[in-house]
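K.L.:
Next input, structure requested:
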Amino acid sequence: MELARQLNREIDPSFWDLVTLAPIFAIGFPVCRFFLDRFVLEKLSRKSVFGTHESKLRKLSDADRDALRKTQTKFKESGWKCVYYTTAEIFALYVTYNETWLTDSYSIWVGPGDQTWPNQTIKVKLKLLYAFAAGFYAYSIFALIFWETRRKDFGVSMTHHVATFGLISFSYWTRFARIGCVVLALHDASDVFLELAKMSKYAGVRVVPDVLFGLFALSWVLLRLIYFPVWVIWGTSYLSIKAINIHLHRGYGPIYYYVTNTLLISLFVLHIYWWVLIYRMIVKQIRAGVIGDDVRSGRVQFFFSRIVLFSVFINWWKHYRF
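P.N.:
Below is the predicted model:
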């Protein structure tokens, strides 16, 4: 009870919160990943990826062994990301649970009490969530260089990590932590399904990746293409003007307003672009696959289309993920 009371205590946010707490999480993440790799993911990946090849590993060719080991490494990397995104999503839901600003966009800018932005207090648990996320992406920058497998999308991934860390820091500094918390929750939910789908694919499972990809696609549409613009962008672009006396913030107010909304709208445009790109690639590949298959077999077409759907998406994600 005492811990819950402390986590729900209202405090005045300061940028020094991230400066002091984020490095602690950034140091803690590689430690957690090391033990998770060593005692959980290593065994799980060998059992999932090698399977029946475990006892015959020495008899396989060097190329086959290298391929399996690379797949094992990818499995462990996705496993680590899945653990983080799941934890972050649960954390974000815990922070937003029972908060009026989760369902009422107006409450983002007003409350508690007669407080209005930027003179609003936040709860300790929201501060910790921001430090948690900032620490993860700070760690991810170094992990991408020194730990993880170097892939073709290295530059894109690095840009993503640096930009995300910057956005998290900027939103906390400008006291947009409430809206930032919701954005984190919306995006982490989809990533959980994506990483689970990757792990299932690396393990050679046939049906599960299709189901998980379907959940990922559904969550993408609902959270990023519907809820994000209707709730988040509407709240920052329109309701913020109604809720806040703009005459009191003539200096920095317009700058924060236009920068924040430009970034959020740009992100939404990217969501639409990526979805259109995925859809076009899926349709193209399915049509190409159906032509080459026996059109008399409905089952073959259905099975092939699901496999192509997932494989095309994974290949797309490696090259175009944000």
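K.L.:
Please count neighbours and contacts with C-alpha atoms only from this point.
P.N.:
Fine.
K.L.:
Isn't Ser78 up against Leu196?
P.N.:
Yes. Look at Ser78 against Leu196 with CA atoms under 8 Å: they come within range, at 7.5 Å.
K.L.:
what's the burial count for Lys242?
P.N.:
Residues near Lys242, counting by other CA atoms under 10 Å, number 12.
K.L.:
Can you tell me how far the residue most central in space within the chain is from Leu194?
P.N.:
In the chain, the C-alpha closest to the average C-alpha coordinate belongs to Asp188, at a distance of 3.5 Å (CA atoms, centre = their mean). Asp188 sits 10 Å away from Leu194, going by CA to CA, to the nearest Å.
K.L.:
can you check Ile282 too?
P.N.:
Distance, Ile282 to Leu194, using CA to CA: 17 Å.
K.L.:
between these two, who's got more neighbours?
P.N.:
Under the criterion of other CA under 10 Å, the comparison of Ile282 against Leu194 puts Leu194 first, with 25 against 20.
K.L.:
With adjacent residues omitted, what lies nearest to the more buried one?
P.N.:
In space, and not counting its chain neighbours, Leu194 is closest to Phe216: 6.1 Å by CA to CA, 6 or more residues apart in numbering.
K.L.:
what's near enough to touch the one you found?
P.N.:
Phe216 makes contacts with Ser190, Asp191, Phe193, Leu194, as judged by CA atoms under 8 Å, 6 or more residues apart in numbering.
K.L.:
Could I get the buried residue list for the strand or helix carrying it?
P.N.:
If you go by DSSP states H and E, Phe216 is part of helix 207-219. By neighbour count with 16 or more other CA atoms under 10 Å, helix 207-219 contains the buried residues Pro209, Asp210, Leu212, Phe213, Gly214, Leu215, Phe216, Ala217, Ser219.
K.L.:
Kindly reformat those residues as a markdown table containing distance to Thr260.
P.N.:
Listed next are these as a markdown table, based on distance: CA to CA, whole Å:
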| residue | distance to Thr260 |
| --- | --- |
| Pro209 | 36 |
| Asp210 | 36 |
| Leu212 | 32 |
| Phe213 | 31 |
| Gly214 | 31 |
| Leu215 | 29 |
| Phe216 | 27 |
| Ala217 | 26 |
| Ser219 | 24 |
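K.L.:
Proceed likewise with the subsequent sequence, for comparison:
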Amino acid sequence: MPESAWKFLFSLGAWSYSAYLLLGTDYPFFHDPPSVFYDWTPGMAVPRDIAAAYLLQGSFYGHAIYATLYMDAWRRDSVVMLLHHVVTLVLLVSSYACRYHNVGVLVLFLHDISDVLLEFTKLNIYFKLRGGSYHRLHGLAAAMGCVSFSISWFWFRLYWFPLKALYATSHCSLRARPDIPFYFFFNALLLALAAMNLYWFLYIVAFAAKMLTGQMRELSDLREYDVAEPPGPAPGKAEEPLRNGLVKEKRL
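P.N.:
Model prediction:
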């Protein structure tokens, strides 16, 4: 629960700030994706409000690499999650250095909303069963959050991300400046990000299939291991500590 609460608060604040930049200011990047490369020049000045967003996000993903390895619960997709954090941090640092910050803000906006809804859903799953009773309000919020998360993942990451961000970086960038530097490097990383989005969408599809076929009756995270599943250590053998602070339950 503390892990999800921290991620929810950060994602909500980060996405709200990105939404303000793209929808509440004069930046036209969301409604006009090709504009991310209008007047682009090497070494151009980075606006302070965008630089603040980069500092915030870069700090988070630098910490997230450490947290995934040593703090967070280890899940079935933790290796992919670690790769995602590394790719994102490399994109943040390199895009800032090469002054592709306009694209960076757009990419962050299209991705963070799903994290907000995911952690909101997980928090309500944890809250609905507490004190020995079922809290119906949290159960309803978890169900609504799950539906909203699934829709947002498809719409923002699998539809708008290729339509807006990838279109701008792969096509519009060459039209604005045919000799634009690091073209293949940045597009390769963004395509890797799109592939990971598709990988996690398969978890969403698998979850929906299990719910519709009755294999699952309560919302749960399919990525999480059941601590009762792994067998205990052999008799007389010292118990090895698990990664990320997990504790093995003793089997009776």
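K.L.:
Drop the TM-score for these two in here.
P.N.:
Superposed pair, TM-score by TM-score structural alignment, normalised by the length of the second structure: 0.75. Supporting alignment: 214 aligned residues with a CA RMSD of 2.4 Å.
K.L.:
ok, back up a step: name the next helix or strand downstream of the helix holding Phe216 of the first structure, please.
P.N.:
Scanning forward in sequence from helix 207-219 of the first structure by DSSP H and E, the next helix or strand is helix 234.
K.L.:
residue ranges for the strands of the stretch 1-150 of the second structure, please.
P.N.:
Assignment of strands within the stretch 1-150 of the second structure using DSSP state E, counting those that start in this stretch yields the ranges 129-130, 133-134.
K.L.:
Of those, give the one that comes closest to Ile180 of the second structure.
P.N.:
Of all those, it is strand 129-130 that lies closest to Ile180 of the second structure, at 54.2 Å by CA to CA.
K.L.:
Look through the first structure and tell me its longest helix.
P.N.:
In terms of residue count, the longest helix belonging to the first structure (DSSP state H) is helix 253-292.
K.L.:
what are the ranges of the helices in the first structure?
P.N.:
Using DSSP H, the helices of the first structure run over 2-7, 16-36, 42-45, 62-96, 124-146, 154-173, 177-202, 207-219, 234, 240-243, 253-292, 298-320.
K.L.:
Now do the fourth one against helix 16-36, angle only.
P.N.:
Counting by axes from the mean of the first three to the mean of the last three CA atoms, to 10 degrees, helix 62-96 of the first structure lies at 140 degrees to helix 16-36.
K.L.:
Now check the second structure for the residue matching Asp104 of the first structure.
P.N.:
Counting by TM-score structural alignment, Asp104 of the first structure lines up with Asp32 in the second structure.
K.L.:
residues touching Leu123 of the second structure, list them.
P.N.:
Met1, Ser4, Ala5, Ala142.
K.L.:
Give me the buried entries from these.
P.N.:
Ser4, Ala142.
K.L.:
now, among the contacts of Leu123 of the second structure, which is nearest to Phe185 of the second structure?
P.N.:
For the contacts of Leu123 of the second structure, the nearest to Phe185 of the second structure is Ser4 (32.6 Å; CA to CA).
K.L.:
Ser105 of the first structure reaches Val230, doesn't it?
P.N.:
No. Taking contacts as CA under 8 Å, Ser105 of the first structure lies outside contact range of Val230: 9.9 Å.
K.L.:
could you list every residue that touches Ala45 of the second structure?
P.N.:
Shown in contact with Ala45 of the second structure (CA under 8 Å, 6+ apart): Arg99.
K.L.:
Translate it into the numbering of the first structure.
P.N.:
Checking TM-score structural alignment: Ala45 of the second structure goes with Thr121.
K.L.:
I'd like to know how far that match sits from Trp316 of the first structure.
P.N.:
Using CA to CA, we find Thr121 of the first structure at a distance of 42 Å from Trp316 of the first structure.
K.L.:
Likewise for Leu21 of the first structure?
P.N.:
Separation of Leu21 of the first structure from Trp316 of the first structure (CA to CA) stands at 35 Å.
K.L.:
do the same with Ile307 of the first structure
P.N.:
Using CA to CA, Ile307 of the first structure is found at 14 Å from Trp316 of the first structure.
K.L.:
Aligned against the first structure, show me the partner of Tyr17 of the second structure.
P.N.:
In the first structure, the residue paired with Tyr17 of the second structure is Phe91, using TM-score structural alignment.
K.L.:
ok, that match touching Leu129?
P.N.:
Yes. Counting by CA under 8 Å, Leu129 is a contact partner of Phe91 of the first structure at 6.9 Å.
K.L.:
Quick check: His84 of the second structure vs Asp115 of the second structure, distance?
P.N.:
For His84 of the second structure relative to Asp115 of the second structure (CA to CA), the value is 13 Å.
K.L.:
Hmm, I typed the wrong one, I wanted Leu91 of the second structure.
P.N.:
Per CA to CA, Leu91 of the second structure is found 18 Å from Asp115 of the second structure.
K.L.:
try Phe207 of the second structure
P.N.:
Counting by CA to CA, the gap from Phe207 of the second structure to Asp115 of the second structure is 17 Å.
K.L.:
Can you pick out the residue with more neighbours from these two?
P.N.:
Neighbours were counted for Phe207 of the second structure and for Asp115 using other CA under 10 Å; Asp115 has more, 20 against 17.
K.L.:
what sits against that one?
P.N.:
So Asp115 of the second structure contacts Lys7, Phe8, Ser11 (CA under 8 Å, 6+ apart).
K.L.:
What is the neighbour count of the equivalent of Leu158 of the second structure over in the first structure?
P.N.:
Alignment note (TM-score structural alignment): Leu158 of the second structure maps to Leu225 of the first structure. When neighbours are counted by other CA under 10 Å, Leu225 of the first structure registers 16.
K.L.:
likewise Trp16 of the first structure?
P.N.:
So Trp16 of the first structure, with other CA under 10 Å, has 10 neighbours.
K.L.:
now Ser133 of the second structure
P.N.:
The burial count for Ser133 of the second structure: 8, using other CA under 10 Å.
K.L.:
same check, this time on the one 3 residues further on
P.N.:
A count of nearby residues for Arg136 of the second structure, using other CA under 10 Å, gives 12.
K.L.:
Can you tell me what Phe149 of the second structure aligns to in the first structure?
P.N.:
Using TM-score structural alignment, Phe149 of the second structure pairs with Phe216 in the first structure.
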